[in-house]
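Chemist: No letters, just coordinates:
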């Protein structure tokens, strides 16, 4: 936004305004051009309470706001997260959310075991791939409709919701029939025809950040979904490609914090893909919660050594409860809640 000073403002008034902005933690700079007066530009977004302070500063006469690039998904003033409702679940409220399950659905027994473990850990969503976008055509591509049916049945038996990926517009209706949330993967984040089809499906959409996408590009893709009528949009940070080789991708906890300042959309984090190996998943999960994520999307498998997709990064099923306890601990330190699975079972008498 641009702050225009009075035409008769004393020399140095813009410098005083810059110093005020700096004390408030707001990046700002003086502006040249043909304003005919002193002018200061302040980077958006500016919280409403700080905006009032700037507006009341000496010699400030007018405030000019720039048009918002993504008006449907960007924050307004001091607005917080707008929770997305999926059935009886609110994603983005005070309670952290866990979605867990295999990278790819491989058999009925496998998804049943994963659903049972997910439910016991306090997860509210069962994740799993029925359709898999793979790097090579010879890699396992998923079991399609049969996998969707297995996921739905297992989720219903254990009181879970289903989140799974649609790869193209043609598959959106089929996925929407069996799933509660449609996932748009990192590889297809900017596939506009897919975004439009997912928005028309009537299901909330979980939008993963692309492998090299900027925050602006990520929010632009979310704007497509909101403009297309999606009943809810949930962002998911899953790591970006970088020079680092000790991890599969680089989980960007900074972009989680930055997105929290830009958008009212809930934000989940996927620590499994950036980790690339099991030992790093829980540390990255803890970092994501501390940075402001509203929950986690985590891979877990009954026997990762036999997994047909991303086995090395999948947690063992009995590790989900350890992850859940850590979510509760870290969440409590940042004002969020997630029930320890032991306490949950004790309360229910299970």
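Modeler: It's in. None of the values given here were measured: they were computed from a predicted structure.
Chemist: okay, CA-based contacts and neighbour counts for the rest of this
Modeler: Fine.
Chemist: Need the contact partners of the helix or strand where residue 126 lies.
Modeler: Assigned by DSSP states H and E, residue 126 belongs to strand 125-127. Here strand 125-127 makes contact (Cα atoms under 8 Å, 6 or more residues apart in numbering) with 98-103, 115, 118, 151, 155, 160-164, 297-299.
Chemist: Now intersect the residues you listed with the strands, please.
Modeler: Cross-referencing those against strands under DSSP state E gives 98, 99, 100, 101, 161, 162, 163, 164, 297, 298, 299.
Chemist: here comes the other one, which I'd like you to weigh against the first:
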């Protein structure tokens, strides 16, 4: 059977549309928001600030896969409703993770883009189901996945007729323990060179340290990434989930300003 992610030299690059936002075009897409959906008041405060900065898509986890079953698992269906309402209020598309095929029909009611998290990259049943949905999909790389395995996961979605797939490099597990993961920007260069699918980078999970997010954001853009997904909060230290890797709104503003300057340099 012929693979769908064929050599980009023989086919046009795939562009993925989420409402009025395009992945794979000239503009770098910025996705931002808290790791977990919080109260309506906090979410609207975050979203309004991000909207003013020119962020394109609001992120927020309603279902949170945690290593420990005793950690906060997200607001779940209530979180979906909050995310949808906030997105509509500020006129931003929203992306959230779907963890189980049994939840897919419900999540689709509230999300504009479905995220497949790192732990579910190998969940081929779920990949097929989101493929059938036709919804735009943000496919995160598995913790220990090779580039080939990651690309094949995208193929599972595309085999169902859904080409609205964006890859997300979020770091892989190595022997290094200073950072949460090792951000593999080699993979971005490989995808941009060999395949015709958009790829973005998650410097928040890739490093696990807020002081490194900006530097790795710039490196990701220089490597050719089509965008970034950054965890942000109006009060990062009080973020319910992943506070140590969550940046402030001012940090997002600084990252966006410097990326625009960097793009000008790279285009010359």
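Modeler: Happy to help now that I have it. Owing to the predicted nature of the structure, the values given are computational and were not obtained by experimental measurement.
Chemist: now for residue 274 of structure 1: what does it line up with in structure 2?
Modeler: By TM-score structural alignment, residue 274 of structure 1 lines up with residue 206 in structure 2.
Chemist: ok so, going back, so where in structure 2 does the strand holding residue 126 of structure 1 end up aligned?
Modeler: Per TM-score structural alignment, the counterpart of strand 125-127 of structure 1 in structure 2 is residues 57-59.
Chemist: Measure the mean distance from that stretch to structure 1 post-superposition.
Modeler: Here the mean offset of stretch 57-59 of structure 2 against structure 1 after fitting is 0.3 Å, by mean Cα distance after the TM-score superposition for structure 1.
Chemist: Check the burial of residue 245 of structure 1 by counting its neighbours.
Modeler: Taking other Cα atoms under 10 Å as the criterion, the count of residues near residue 245 of structure 1 is 9.
Chemist: Which residue of structure 2 is paired with it in the alignment?
Modeler: Taking TM-score structural alignment, residue 245 of structure 1 has residue 177 as its aligned residue in structure 2.
Chemist: Quickly note the distance from residue 141 of structure 2 to residue 148 of structure 2.
Modeler: Distance, residue 141 of structure 2 to residue 148 of structure 2, using Cα to Cα, to the nearest Å: 10 Å.
Chemist: Comparing the two, which shows the higher neighbour count?
Modeler: Using other Cα under 10 Å, the more surrounded residue of residue 141 of structure 2 and residue 148 is residue 141, with 27 against 11.
Chemist: In contact with the corresponding residue of structure 1 for the more buried one, which residues?
Modeler: Residue 141 of structure 2 maps onto residue 209 in structure 1, with residues paired by TM-score structural alignment. Residues near residue 209 of structure 1 by Cα under 8 Å, 6+ apart: 185, 186, 189, 218, 235, 236, 237, 238, 239.
Chemist: which among these end up buried?
Modeler: Buried subset of the contacts of residue 209 of structure 1 (neighbour count, 16 or more other Cα atoms under 10 Å): 185, 186, 189, 218, 235, 236, 237, 238, 239.
Chemist: Columns secondary structure and distance to residue 311 of structure 1 on top of the residues you listed, output as CSV?
Modeler: Shown next, in CSV, are these (DSSP: H, G, I helix; E, B strand; the rest coil; distance: Cα to Cα, whole Å):
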residue, secondary structure, distance to residue 311 of structure 1
185, coil, 18
186, helix, 19
189, coil, 24
218, helix, 28
235, strand, 24
236, strand, 21
237, strand, 20
238, coil, 17
239, coil, 18
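Chemist: What is the nearest of those residues to residue 344 of structure 1?
Modeler: Nearest to residue 344 of structure 1 among these, counting by Cα to Cα, is residue 236 at 26.4 Å.
Chemist: which residues does the closest residue to residue 341 of structure 1 other than its chain neighbours contact?
Modeler: Take residue 341 of structure 1 and drop its neighbours on the chain: the residue closest to it by Cα to Cα, 6 or more residues apart in numbering is residue 121, 5.3 Å away. Residues near residue 121 of structure 1 by Cα under 8 Å, 6+ apart: 320, 321, 324, 341.
Chemist: And the residue nearest the centre of structure 2?
Modeler: Nearest to the mean C-alpha position of structure 2, by Cα atoms, centre = their mean, lies residue 229 at 4.8 Å.
Chemist: how about the strands in the stretch 101-250 of structure 1?
Modeler: With strands called from DSSP state E, counting those that start in this stretch, the stretch 101-250 of structure 1 shows them at 125-127, 161-165, 181-184, 205-208, 233-237.
Chemist: Map residue 193 of structure 2 onto structure 1.
Modeler: When structure 1 is aligned by TM-score structural alignment, residue 193 of structure 2 is paired with residue 261.
Chemist: what about that match, distance to residue 74 of structure 1?
Modeler: Relative to residue 74 of structure 1, residue 261 of structure 1 is positioned 9 Å away (Cα to Cα).
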